[in-house]
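[1] need the 3D shape of this:
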Amino acid sequence: APAPTPAATAAPTPTRAPAPPTPAPLPAPARAAVAPLPALTPGIGQNFDGIPVAGRMFLVKDGGAYFCTASVVSSPGRNLVLSAGHCLLGSDTQQVAFVPQYTRAKPQPYGMFPVLRDAGGHSKIWIDPRYRSQGVDRAATLDVAFAQVGPNSRGFPVEAVVGGNRLVTGAAYAQARVTLIGHPASAARPRVCVNRTTKFTSADARIPGSFLRINCTGYPGGTSGGPFLTRYDARTGTGDVVGVIGGWKTGGDKADTSYSSYFGADIRKLYEKAVAGAKAGR
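    You can find the predicted model right below:
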C-alpha cells in the first residue's frame, strides 16, 4: 500500500540559526610556583623538591629506559630544552620526553613535553656534527644538545608554563657562585648545590680541551645535562645557564666533581641553529 500522505501543516516561519559560539582561547597557564632553595653549604649537595625550569629527560634507547637531566632555555618559540650531547646521542628515532620538576612523589606536576619529530621521523635534537662524528672523548668540548619539545596535554608550550633560563656564552670559566641542579636516576628527588667553578684543562690527549669544573657532592648517573646556573633568581626560579653536566669524561668519573663543556661561540651557533630549526620545522 502506498504510504499515507501526511496532513498539510502550516509552514513554520524560518528562523536564523544562532552563530556557533567562538571557542574561548585557552587561559594562560598559571606560572609555576617556585619554592625557596634549602640552606646550602658550598660544595655540599642536597636533595630538594626541585625547580620548575629543570627536570628529567626520559629516553628509550636500544630497548631500555634511560634518564638524564634537562632544563628549559629561553627561545623565541618558547619550546627548547638544553641537555648534554652524550645524553641524546642515538635518540634520533626514539621516544624522548621532558618532565619539568619531576619527583617520585609528583611525577608530572606540569605535564610531559615530548620531543617533536620532523617529517622523516627524526627527533628534533641539535648536536654539533663534530660531536656525532668524533665521539664523546675527542669532541668532549661540544657535549651539548638542544631539543624542541611540543606542548603538554593542555596545549601550553613549556616556557610559558615553567619559565626559561637565559643562555650565556663567552662567560669566564671561573664563576664565584653557580647553582647546580641534577636529577639522579636512582633518587626520589633532584639535587641542588652551590659552589664556585674553576677552569680545568685536560692533560689527557684523548680528551682534549678546557672545561668548567665544580665540586658538589652526590651527582651520580642521571644528573648529566643538569644546568650550571649563575645569577639564580629565587623569585623566578631561573638564572643564566653557562654549562651543563657533561664534557670531560661525560661529566666526570666521580660523583663529587662535575664538569661542563665551555659555552663559547660553538654553543651559541648550535643554539641559533636550534632556534631556526624549531621555527622552520627543521
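
[2] every contact and neighbour count from this point should use C-alpha atoms.
    Fine.

[3] which parts of the stretch 101-250 of the chain are strands?
    113-114, 125-127, 145-148, 166-167, 178-182, 191-195, 197-201, 210-215, 227-233, 238-244 (DSSP state E, counting those that start in this stretch).

[4] for those, give me a markdown table that also has mean neighbour count and distance to residue 256.
    Below are those laid out as a markdown table (neighbours: other Cα atoms under 10 Å; distance: least, Cα to Cα, whole Å):
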| stretch | mean neighbour count | distance to residue 256 |
| --- | --- | --- |
| strand 113-114 | 23 | 30 |
| strand 125-127 | 25 | 27 |
| strand 145-148 | 28 | 23 |
| strand 166-167 | 18 | 25 |
| strand 178-182 | 28 | 12 |
| strand 191-195 | 24 | 11 |
| strand 197-201 | 17 | 13 |
| strand 210-215 | 25 | 6 |
| strand 227-233 | 21 | 15 |
| strand 238-244 | 27 | 15 |
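
[5] just give me the longest helix of this protein.
    Assignment by DSSP state H gives helix 265-280 as the longest helix of the chain.

[6] starting at the chain centroid, how far to it?
    The gap between the average C-alpha position of helix 265-280 and the chain average comes to 15 Å, counting by Cα atoms, centre = their mean, to the nearest Å.

[7] here is a second sequence; please produce its structure as well for comparison:
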Amino acid sequence: MTVREPGPVSRAVAGVALAALTAAGCTTAAGPGGATPTVRSRPASAAASSPGPDAGSSPGPDSASGDSFGWSRERLRGALGRQTGVTRTAKPTVLNGLVGAVFTRNADGDHFCTASVVDSAGLNLIVTAAHCVWDPRLGQRSDLVFVPGYRDGDTPSGVWPLLAVTVDQAWKDDADPDVDVAFAVVQPQNGQQVQQVLGANRLGVDRGYRLEVKVTGYPGTSEVPITCSNTTSEQSPTQLRIDCPDWTGGTSGSPWVTDFDPDSRTGTVVGVIGGYQEGGDSPDTSYSSYFGDRVQALYDRATG
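    Below you'll find the predicted structure:
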C-alpha cells in the first residue's frame, strides 16, 4: 500500500525544504522525528497550476492522493548524517548520456522527474516512474519533454517530447505501487530516434534483489545530475530498496543500472525510483517496483 501523508502539501513549503537541504549540502536522513513535507517527484512551478491530461484521455477513478497531479507527498527528516558504503557524485559520468530530466513543456520549465533510454525495436523508448506521467484521477500528462544529458541549462542531446505513454491498468485504476513504472515513446528529432543518437540500456527482468547498481537522477533543485553506487536489497517480494544520500524531489524515475559497460556506455536497467511510498519518504532511502513479469508485459505492450 502506498503511504500518503494527510492533507495537501504547499508547493512553496516543499520548495523551501528542498532548497534548504541543497544549500546545506545535506546527505542522508537519520531518525524519524522532525519531518518536513516534500515531494520525491517535484511538481510544476508554484506559479502555474498543473495542466490537465490529454483532451482525449479519460480520467481514472479518484485517487486517495490529495496532490494536484498525483505527485507523492513525502518527508525530509531533520537530523542528517552521511552514510558509509555509498558512492555519490555530482560529476558527469559516462552513464549520464542516457539519463535525462523530465520537464514540463520545454527545457525552460521545471524538471520534476527523471527518465532514461531503454532498448526497443522502435529505437524511441524511455522508462520512468508511472506517477511521473499518469495520475489515476486525471490520466496522462500531455505536456512533457525528455532532456537527456541536461546540465546547467544546456540541452546537448536535444529535447524529445513524450508521445504515447504505457502504464499498467492497476496503476491507472488504483495507483498500485507494484507497477509504478511507465514506458514512453518520444518524438524523433531531425529524422533520428533517441536510441540512434544516444544508445540505450537493456531492460533487466527477474534479476533478483541484491545487485550492484548505479542510480543517476536529477534533484529538482539542481541543474546537474547526481549518481549513487550501492547494492540493492529486498524491501518486499515486489519492491527493491537502495540507500543513497540526497535523493530528493525530482529523482523519481531515475534508472537503477547494473552490468554497466564503460566501453558501450550502457548497462541493464533493473528498476526506477518509484513504487513503495512513490519512491521513498526520506532522501536517504529509495525504492523501486520489482522488475518482474508485470514489467515485462508492460514493456511488451509498449513495444508491440
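
[8] would you mark the buried spots in the longest helix of the first structure?
    For helix 265-280 of the first structure, a neighbour-count test (16 or more other Cα atoms under 10 Å) marks 267, 270-271, 273-275, 278 as buried.

[9] dump those residues to CSV, plus distance to residue 228 of the first structure.
    Formatted as CSV, the entries for those read as follows, by distance: Cα to Cα, whole Å:
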residue, distance to residue 228 of the first structure
267, 14
270, 18
271, 16
273, 22
274, 20
275, 21
278, 24
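
[10] identify the farthest-apart pair in those.
    Comparing all pairs in the buried residues of helix 265-280 of the first structure by Cα to Cα, the longest separation belongs to 267 and 278, at 16.3 Å.

[11] state which helix of the second structure is the longest.
    helix 11-24.

[12] residues in the first structure aligned with that helix?
    On the basis of TM-score structural alignment, helix 11-24 of the second structure is assigned to no residues in the first structure.

[13] relative to the whole chain's centre, how far out is that helix?
    Between the centre of helix 11-24 of the second structure and the centre of its chain there are 19 Å (Cα atoms, centre = their mean).

[14] would you mark the buried spots in it?
    Going by neighbour count (16+ other Cα under 10 Å), the buried part of helix 11-24 of the second structure is 11, 14-15, 17-18, 21-22.

[15] need the strands of the stretch 101-250 of the first structure in TSV (columns: distance to residue 73 of the first structure).
    Rendered in TSV, the data for those read as follows (distance: least, Cα to Cα, whole Å):
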stretch	distance to residue 73 of the first structure
strand 113-114	14
strand 125-127	14
strand 145-148	9
strand 166-167	6
strand 178-182	14
strand 191-195	18
strand 197-201	21
strand 210-215	19
strand 227-233	10
strand 238-244	8
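
[16] residue 45 of the first structure is nearest to which of these?
    Residue 45 of the first structure sits nearest to strand 191-195 of all those, at 4.5 Å, using Cα to Cα.

[17] that closest one vs strand 178-182, what angle?
    On the basis of axes from the mean of the first three to the mean of the last three Cα atoms, to 10 degrees, strand 191-195 of the first structure is oriented at 160 degrees to strand 178-182.

[18] look up the counterpart of strand 191-195 of the first structure in the second structure, residue range please.
    Strand 191-195 of the first structure corresponds to residues 226-230 in the second structure, going by TM-score structural alignment.
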